[in-house]
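Enquirer: This is the structure alone, sequence omitted:
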């Protein structure tokens, strides 16, 4: 921690605020926070540090949206998500920081590309078309979501795309996402602890940054219905592309 510059701490602080905002108001916005953490810290360390901050944000997401969850959807996703988590854990255990860092960049770039493709496709699709659902869809998104959230805390875009594909209503989207990540993030704790990633430095860093997550979440709850979503999405995508390219090279 003493090796971090003032700019590094500023980036981490901004990432903490964005984490709170994303949990309370902007689903998927946490991708930018992941990029900022991975750009400042070693890849595996950033994954552990972000996890604890996400759990703080999950508390506020549950407070706001806990009653809107669709539990059959969560149960349908569970087997594939567990498989993805186990594969992601094996990858973290075997891969070095350099490979994990590049994997974070690749994962985020792929998620952005698929998100943009899906949006373009949705714009062209007839609004009256029947929503897609089924075991194949839930298995694919569930496994990829489990893997990406274990390796890079980047499961948000994957699950957002799943809920878009199934045409989930907004409130159900937010409630189901809140419970999904609250449960998954708690499940991840013993896995990362087993790899020895929760060092005293990581815990102290999160203790310092946690109040900023709370601030971001409180602000998010106030502006959830006022923020210009389209503009924010474009900014997040643009900054995430820049950050992802930086992680790769």
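Expert: That came through fine. Being a predicted model, the structure only gives us computed values, none of them experimental. Residues are numbered from 1 along each chain as shown.
Enquirer: CA only for contacts and neighbour counts going forward, please
Expert: Will do.
Enquirer: Identify the residues contacting the nearest residue to residue 92 once chain neighbours are set aside.
Expert: Leaving aside its sequence neighbours, residue 92 sits nearest to residue 151 (C-alpha to C-alpha, 6 or more residues apart in numbering; 6.3 Å). Residue 151 is in contact with 47, 88-89, 91-92, 100, 104, counting by C-alpha atoms under 8 Å, 6 or more residues apart in numbering.
Enquirer: try it against this one:
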């Protein structure tokens, strides 16, 4: 079955937003995950979005290749792999309807987490930055959420905030984390039949859109008032999450 015109248009828009979120505004990723799962069958959206995310990841790691803090990635990755394994099992058995509700609920929960993040930032660094339980919990949650819905951005942000990184190291480490994790996810999504020749063909056509989004992120983001733009994105993400749950 071919993709509809609406699905192609939505994918182009989401590909631009992926490029933008990888080089500019991380919270946009929540909205992308929700809108893709609203436009496509929820399980199919996971496989369709993953290669687009990897394209954006490649752009980001090339730009921020000197800013990564590897020790924080190596500490987290074993727990992330466990979360991916759990998400893989869930994806193998869950229906599209149930997955839509799960992703929608997850999106709403992550929005709440994001809104609370700034208020608890100092507490995260002081109280939880060195906690192994904290690291393990967030690692499993990040692996699970990225596997079932490509929606681990807010969780990873909380982890990186707890390490007290500066802005450049934050973005660079985040970029390398998602590149590694999204590549690890590929064999699982292929096995589940969520990535195939049909979806990859559409993914290839989306590469220019991702590059356009990345360029916008590099050039335009400093000109946009962050607090207003972020409020709009989070509101749209909330609407997307509610749509997944109730419609």
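Expert: On my side now, so go ahead. Treat the numbers as computed from the prediction; the structure is a model and nothing was measured.
Enquirer: that older thread, out of the contacts of residue 151 of the first structure, who's the most crowded?
Expert: residue 47 (27 neighbours; other C-alpha atoms under 10 Å).
Enquirer: Just confirm it contacts residue 153, I think it does.
Expert: Yes. The criterion here is C-alpha atoms under 8 Å, and residue 47 of the first structure meets it with residue 153 at 6.4 Å.
Enquirer: Any idea how far the longest helix along the second structure is from the middle of the chain?
Expert: The residue-count maximum for a helix in the second structure (DSSP state H) belongs to helix 96-123. With C-alpha atoms, centre = their mean, to the nearest Å as the basis, helix 96-123 of the second structure stands 12 Å off its chain's centre.
Enquirer: Can you name the next helix or strand after it?
Expert: Going down the chain from helix 96-123 of the second structure, the next helix or strand is helix 132-149, by DSSP states H and E.
Enquirer: so how far does that next one sit from its counterpart in the first structure?
Expert: Here the mean offset of helix 132-149 of the second structure against the first structure after fitting is 0.7 Å, by mean C-alpha distance after the TM-score superposition for the first structure.
Enquirer: got the buried residues for that helix?
Expert: For helix 132-149 of the second structure, burial by neighbour count (16 or more other C-alpha atoms under 10 Å) applies to 135-136, 138-149.
Enquirer: Onto which residues of the first structure does that helix map?
Expert: Using TM-score structural alignment, helix 132-149 of the second structure corresponds to residues 135-152 of the first structure.
Enquirer: Please apply the same query to stretch 170-177 of the second structure.
Expert: Using TM-score structural alignment, stretch 170-177 of the second structure pairs with 173-180 in the first structure.
Enquirer: Now find how far off-centre that stretch is within its chain.
Expert: On C-alpha atoms, centre = their mean, the centre of stretch 173-180 of the first structure falls 12 Å from the chain's centre.
Enquirer: And for it, what's in contact with it?
Expert: Stretch 173-180 of the first structure has contacts (C-alpha under 8 Å, 6+ apart) with 23, 27, 58, 61-62, 65-71, 73-74, 159, 163.
Enquirer: And the contacts of stretch 202-221 of the first structure?
Expert: By C-alpha under 8 Å, 6+ apart, the list of residues contacting stretch 202-221 of the first structure reads 1, 12-13, 16-26, 45, 48-49, 52-53, 56-57, 60, 64.
Enquirer: Where in the second structure does it fall?
Expert: Using TM-score structural alignment, stretch 202-221 of the first structure pairs with 199-218 in the second structure.
Enquirer: Name the residues of that stretch that are buried.
Expert: Buried-residue list, stretch 199-218 of the second structure, by 16+ other C-alpha under 10 Å: 199-200, 202-203, 206-207, 209-217.
Enquirer: Which members of the residues you listed are positioned in strands?
Expert: Judged by DSSP state E, these include no members of strands.
Enquirer: how about residue 67 of the second structure, secondary structure?
Expert: Classification of residue 67 of the second structure using DSSP: H, G, I helix; E, B strand; the rest coil returns coil.
Enquirer: Name all residues that make contact with it.
Expert: With contact set as C-alpha under 8 Å, 6+ apart, residue 67 of the second structure has these partners: 168-173.
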